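turn this into a model:
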Amino acid sequence: MRFVRFSLAGLLALALTACHSNSSSETAKAPAATSAAPAVGPKPGATSGKKRLLFFGNSLTAGYGVEPDQAFPGLIGQKIDSLQLDYEVVNAGLSGETTAGGLSRVGWVLRQPVAVFVLELGGNDGLRGLPLASTRRNLQGIIDTVRRRSPKAQIVLAGMQIPPNLGAKYAADFKAIYQDLATQNNLVLIPFLLQGVGGDRSLNQADGIHPTPAGHRIVARTVWTVLQPLLPNYITRRPSRFTSSRSSSRLR
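All right, here's what the predicted structure looks like:
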């Protein structure tokens, strides 16, 4: 499987940790701590002749606390390979990333064109109580950069929600950012990335934030439902199942 993982930096385990994490990730021009784990698949910059499906996000995308092939981008890559689709999955998740950090490094990530760009950022902004106007502006900036660098790319926006710790209005306005941006920019929207996983202790690690392998399989199913129609040559007669290479359990 041609699956690229850019980095596995350490990330927040709790919301409080999020508020005090190293701010260097917000200014990084390229994914940091690349040596934390070896790349899986071809090295960044290598060409395979396949279309690129790029996941751009924080620790949820990076797969904090699980193996690369257990995180939802890895599971999507396995699904694509099983269907022999002409796509290469690239995991550009960076643990601890905020929308400001994402905006600063997205140009570096897009040195090669992409066919599908999945944008999963904003959760750390919300946990830190950052101004919503800044989060919205940064996400829009990332979208604009993708449109400039890869005009033909399909952009998928992964919606996120946060607990009402900072007030019900802040949480509601945060959630609304994703629907608003999707409508304004004609994006494909995943309403809530962690649907069926968020808040379920059995599907999250001890920190209550990051999914377990079982949780990632549910996230992968949610993402695949949205991605499937965007990938040409998808064979609809084949069942949509996700099987971890480390587990025989499947999501149907």
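
can we go C-alpha only for contacts and neighbour counts from here?
OK.

so what's Ala62 up against?
Arg5, Ser7, Leu8, Pro68, Ala71, Asn91, Ala92, Gly93, Leu94, Ser95 (CA atoms under 8 Å, 6 or more residues apart in numbering).

out of these, who's the most crowded?
Using other CA atoms under 10 Å as the neighbour criterion, Leu94 leads those with 31 neighbours.

quick one: the helices in this protein?
Taking DSSP state H to define them, one finds helices in the chain at 15-19, 59-62, 72-82, 99-109, 123-128, 132-149, 168-185, 213-227.

next, the second sequence, to be compared with the first:
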Amino acid sequence: MLRKRLIAALVLVALCGACTNTKNDKAETQANGTTDEKNAVAQKHILFFGTSLTAGYGLDPSEAYPALIQNRIDSLKLPYKVINGGLSGETSAGGKGRIDWLLKQPIDVFVLELGANDGLRGIPVAETTKNLQFIIDQVKSKYPNVKIVLAGMQVPPNMGSTYANDFKEMFPKLAKQNQIELIPFLLDKVGGVPKLNQADGIHPTAAGDKILAENVWVVLKGLL
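Have a look, this model is predicted:
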């Protein structure tokens, strides 16, 4: 009889322990789930919207400057995910046509790098200005609290001094008018430097994109 009682007691203890472990496991799972949900909610998005310079033409995707910015962000454990919205050959008019599609995802920081192809094609500065303003307005309208950075560009002097100057001044004027941040010249220390550009003399090498990432980071880091 004593033996049966002892066995019954041991079984009861085992069952209680199993119940306790199950409750603990369930509580831990719920806690982890809550943490994951908080992390998902806390994560913010940076959209780089631009041309082949942003897309990383001729480079491995990991070498493009937006990817390098993501690496910097990860190293600092900041809750931002970079989205590369660069498209080779994109003009300001093309960007105007596809911005709404990209804004379907939540955006907290918007980096606008458009205009370079307009300049190379000699598109009137007034037209490019109008298109860039439209894009800025669309972004602000969809996400009123978004932080915007405009990447300044320049064109070669063979486009004519008047056009080149008007094009260069377009970016600071837009930045001031819209009260947004400005990268004075995205290709600073890279444009016109043969060893930092690919054979076409237009698109940066991997080493060149590292400098582009630094040019961007100088302005971007204050917004994060």
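
strands - which of the contacts of Ala62 of structure 1 land there?
Arg5, Asn91, Ala92, Gly93 (DSSP state E).

ok, back up a step: for Gly199 of structure 1, which of the helices of structure 1 is the nearest?
Nearest of these to Gly199 of structure 1, taken as CA to CA: helix 213-227 at 10.9 Å.

re earlier: deepest of the helices of structure 1, which one?
Compared across these, helix 59-62 shows the largest average neighbour count, a mean of 27 (mean count of other CA atoms under 10 Å).

in structure 2, what residues pair with that helix?
Helix 59-62 of structure 1 corresponds to residues 52-55 in structure 2, going by TM-score structural alignment.

need the contacts of Ala62 of structure 1 in a markdown table (columns: distance to Ile177 of structure 1).
Formatted as a markdown table, these follow (distance: CA to CA, whole Å):
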| residue | distance to Ile177 of structure 1 |
| --- | --- |
| Arg5 | 28 |
| Ser7 | 27 |
| Leu8 | 27 |
| Pro68 | 29 |
| Ala71 | 25 |
| Asn91 | 24 |
| Ala92 | 22 |
| Gly93 | 21 |
| Leu94 | 21 |
| Ser95 | 22 |
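
nearest to Gly129 of structure 1 among those residues?
Ser95 (17.8 Å).

which residue lines up with the closest one in structure 2?
With TM-score structural alignment as the criterion, Ser95 of structure 1 pairs with Ser88.

still on that earlier bit, of the helices of structure 1, which is nearest Gly49 of structure 1?
Comparing the helices of structure 1 by CA to CA, helix 72-82 comes nearest, at 14.4 Å.

quick one: that closest one to chain centroid distance?
13 Å (CA atoms, centre = their mean, to the nearest Å).

what span of structure 2 is it aligned with?
Counting by TM-score structural alignment, helix 72-82 of structure 1 corresponds to 65-75 in structure 2.

give me the mean deviation of the matching stretch from structure 1.
Aligned to structure 1 and superposed, stretch 65-75 of structure 2 gives a mean residue distance of 0.5 Å (mean CA distance after the TM-score superposition for structure 1).

neighbouring contacts of that stretch?
So stretch 65-75 of structure 2 is in contact with 48, 54, 56, 61-62, 79-84, 209-210, 212-213, 217, going by CA under 8 Å, 6+ apart.

how about Glu88 of structure 1, what does it touch?
Arg2, Phe3, Val4, Ser48, Lys50, Lys51, Arg52, Leu53, Gly77.

what remains of the residues you listed once you look at structure 2?
Mapped onto structure 2 and checked by both residues aligned by TM-score structural alignment, their matches' CA atoms under 8 Å, the contacts of Glu88 of structure 1 keep the contacts Lys50, Lys51, Arg52, Leu53, Gly77.

the second one against Gln112, yeah?
No. At 10.3 Å, Lys51 of structure 1 and Gln112 do not qualify as touching, with contact defined as CA atoms under 8 Å.

okay, the two: which has more neighbours?
Neighbour count, other CA under 10 Å: between Lys51 of structure 1 and Gln112, Lys51 has more, with 17 against 14.

what about Lys169 of structure 1, distance to Leu127 of structure 1?
14 Å (CA to CA, to the nearest Å).

ok, now Gln184 of structure 1?
Counting by CA to CA - Gln184 of structure 1 and Leu127 of structure 1 are separated by 25 Å.

repeat that for Thr243 of structure 1.
On the measure of CA to CA, Thr243 of structure 1 and Leu127 of structure 1 end up 31 Å apart.

likewise Phe3 of structure 1?
Distance from Phe3 of structure 1 to Leu127 of structure 1, by CA to CA: 30 Å.

cool, and Ser48 of structure 1?
38 Å.

ok, the ones in strands among the contacts of Ala62 of structure 1 vs Ala176 of structure 1, which is closest?
Gly93 (23.1 Å).

which one of the contacts of stretch 65-75 of structure 2 sits closest to Phe185 of structure 2?
Nearest member of the contacts of stretch 65-75 of structure 2 to Phe185 of structure 2, counting by CA to CA, is Leu212, at 9.4 Å.

and the aligned residue in structure 1 for that closest one, how close does it get to Ile209 of structure 1?
Counting by TM-score structural alignment, Leu212 of structure 2 lines up with Val219 in structure 1. As judged by CA to CA, Val219 of structure 1 and Ile209 of structure 1 stand 13 Å apart.
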